[in-house]
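Colleague: Okay, predicted coordinates and the sequence, questions at the end:
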Amino acid sequence: MRNISDIIEGYLKSIIEEESRGQIEIKRSEIAEKFHCVPSQINYVINTRFTQDRGYLVESKRGGGGYIRILRVRAHTKAELIEHIIQSLEAGASESATEDIVFRLLDEEVITKREAKIILAALARTTLAIPLPARDDLRARILCAMLLTLKYEKSEK
């Protein structure tokens, strides 16, 4: 059974996809009321499921007429997306950031579910059993190598 966070995420993603501009403006309290949860649950979903690494930009305006705007950012080409991700990895990659990147690659159909599972297994904290910050640095270097392989393999097709 899916939890409330998964349900809220699915709902928000479906209305973003329905919008021709790929963005929505929501009121946190209205969404919380719709799903019978506290507004902080909506914050949690937005902060963890709609990150830049997953391909979203989030803006918020506080106050009486406040809103949260969620914008889906899509690259023009798969090679452009991969290049953007590689540039973002210069400072290292935490395990959660890596998961976000892999989910985005999966969502944008750059990789398959099987490839996603292999990448996540290879870059897991238990696999790279070395201390921080070396672990995040090594994870980023391995992920960059994988992405470069994907980039050139995709461009050959």
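Modeller: Perfect, thanks for sending it. Numbers count the residues shown, from 1 in each chain.
Colleague: Only C-alpha atoms from now on, for both contacts and neighbour counts.
Modeller: Will do.
Colleague: So which residues of this protein form helices?
Modeller: In the chain, helices defined by DSSP state H lie at 4-18, 28-34, 39-49, 78-88, 95-107, 113-122, 134-156, listed in chain order.
Colleague: Out of the ones you listed, which is closest to residue 72?
Modeller: Each of the helices of the chain has some distance to residue 72 by CA to CA; the shortest is helix 4-18, at 7.4 Å.
Colleague: For that closest one, which helices and strands make contact with it?
Modeller: For helix 4-18, the contact count by 3 or more CA pairs under 8 Å, 6 or more residues apart in numbering; DSSP states H and E identifies strand 23-26, helix 39-49, strand 67-72 as packing neighbours.
Colleague: mind redoing it with 10 Å?
Modeller: strand 23-26, helix 28-34, helix 39-49, strand 67-72 (3 or more CA pairs under 10 Å, 6 or more residues apart in numbering; DSSP states H and E).
Colleague: need the contact list for the closest residue to residue 112 other than its chain neighbours.
Modeller: Counting by CA to CA, 6 or more residues apart in numbering, residue 112 lies nearest to residue 106, which is 6.1 Å off, once chain neighbours are set aside. If a contact means CA atoms under 10 Å, 6 or more residues apart in numbering, then residue 106 has 54, 100, 112, 113, 114, 115, 116 as its contacts.
Colleague: one more structure, for comparison:
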Amino acid sequence: MARLSDIIEEFIKDMFEENNKGELQIQRNELANYFSCAPSQINYVLTTRFTTEKGYYIESKRGGGGYITIKRVEFNENTSLAEVINEKIGEWITYDKAIKIIEGLLEARIINNREAALMKVAINDRNLGSEFGIRNKIRANILKAMIMVVLSLNV
């Protein structure tokens, strides 16, 4: 059986699909009531499942009913992909953060399952084989290069 966090995540993603605007406004307490859970459970889902690494941006508004706006970052011809990639990855990146970025690209259908699997295995610590201090730098360079190649082939 699915965990409540998974169910809430899928519910919010379904709302995105129905909305079809790339932006969704929800009320945390209303959603918590709907799922008969604490508002902190909604916060948990938002902070762990709708991260910038996965292509989401969250704005919360205090007062006025406590609305939370979730925006999906869309890549288009006006967005410099190199800038986005360099900003998200930077000079170094941990394995966990890299996996979140890959899963975000997969979820946004920018890459497919095969490409995601290849990226994950290429950035794995065992395959990098370098000393601990420079692994994250090597991982960042490999991940940036792979994403740029995949994106240039998908144009």
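Modeller: Arrived safely. As the structure is a prediction and not an experimental result, all values here were calculated from the model.
Colleague: Can you calculate the TM-score here?
Modeller: After superposition, the two chains reach a TM-score (TM-score structural alignment, normalised by the length of the second structure) of 0.83; 153 aligned residues with a CA RMSD of 2.3 Å.
Colleague: ok so, going back, for the contacts of residue 106 of the first structure, which single residue is the most surrounded?
Modeller: residue 54 (23 neighbours; other CA atoms under 10 Å).
Colleague: Am I right that it is in contact with residue 100?
Modeller: Yes - taking CA atoms under 10 Å as the contact criterion, residue 54 of the first structure and residue 100 are neighbours in contact, 5.2 Å apart.
Colleague: what residues do these two have in common as contacts?
Modeller: The contact lists of residue 54 of the first structure and residue 100 share 48, 106, where a contact means CA under 10 Å, 6+ apart.
Colleague: just so I know, which of the helices of the first structure lies nearest residue 59 of the first structure?
Modeller: When the helices of the first structure are ranked by proximity to residue 59 of the first structure, the top entry is helix 39-49, at 10.5 Å, counting by CA to CA.
Colleague: Quick one: average offset of that closest one versus the second structure, please.
Modeller: Per the superposition on the second structure, helix 39-49 of the first structure and its aligned residues are separated by 1.0 Å on average (mean CA distance after the TM-score superposition for the first structure).
Colleague: For that helix, buried residues please.
Modeller: For helix 39-49 of the first structure, a neighbour-count test (16 or more other CA atoms under 10 Å) marks 39, 41, 42, 45, 46, 49 as buried.
Colleague: Kindly report the same for stretch 144-157 of the first structure.
Modeller: Neighbour-count burial for stretch 144-157 of the first structure, counted by 16+ other CA under 10 Å, picks out 144, 147, 148, 150, 151.
Colleague: and that stretch, how far out from the chain's middle?
Modeller: On the basis of CA atoms, centre = their mean, to the nearest Å, stretch 144-157 of the first structure sits 20 Å off its chain's mean C-alpha point.
Colleague: For the residue nearest to the spatial centre of the second structure, give me its contacts.
Modeller: The second structure has residue 54 as the residue nearest its centroid, 0.6 Å off, counting by CA atoms, centre = their mean. The neighbours of residue 54 of the second structure, taking CA under 10 Å, 6+ apart as the test, are 48, 72-73, 97, 99-108.
Colleague: again with residue 35 of the first structure
Modeller: Applying CA under 10 Å, 6+ apart to residue 35 of the first structure gives the contacts 4, 5, 7, 8, 41, 42.
Colleague: Likewise for residue 31 of the first structure?
Modeller: Residues touching residue 31 of the first structure, when contacts are defined by CA under 10 Å, 6+ apart, comprise 8, 11, 12, 37, 38, 39, 41, 42.
Colleague: Distance-wise, check the residue lying farthest from the centre of the first structure relative to residue 29 of the first structure.
Modeller: In the first structure, the greatest distance from the average C-alpha position (CA atoms, centre = their mean) is reached by residue 64, at 29.5 Å. According to CA to CA, to the nearest Å, residue 64 of the first structure and residue 29 of the first structure sit 11 Å apart.
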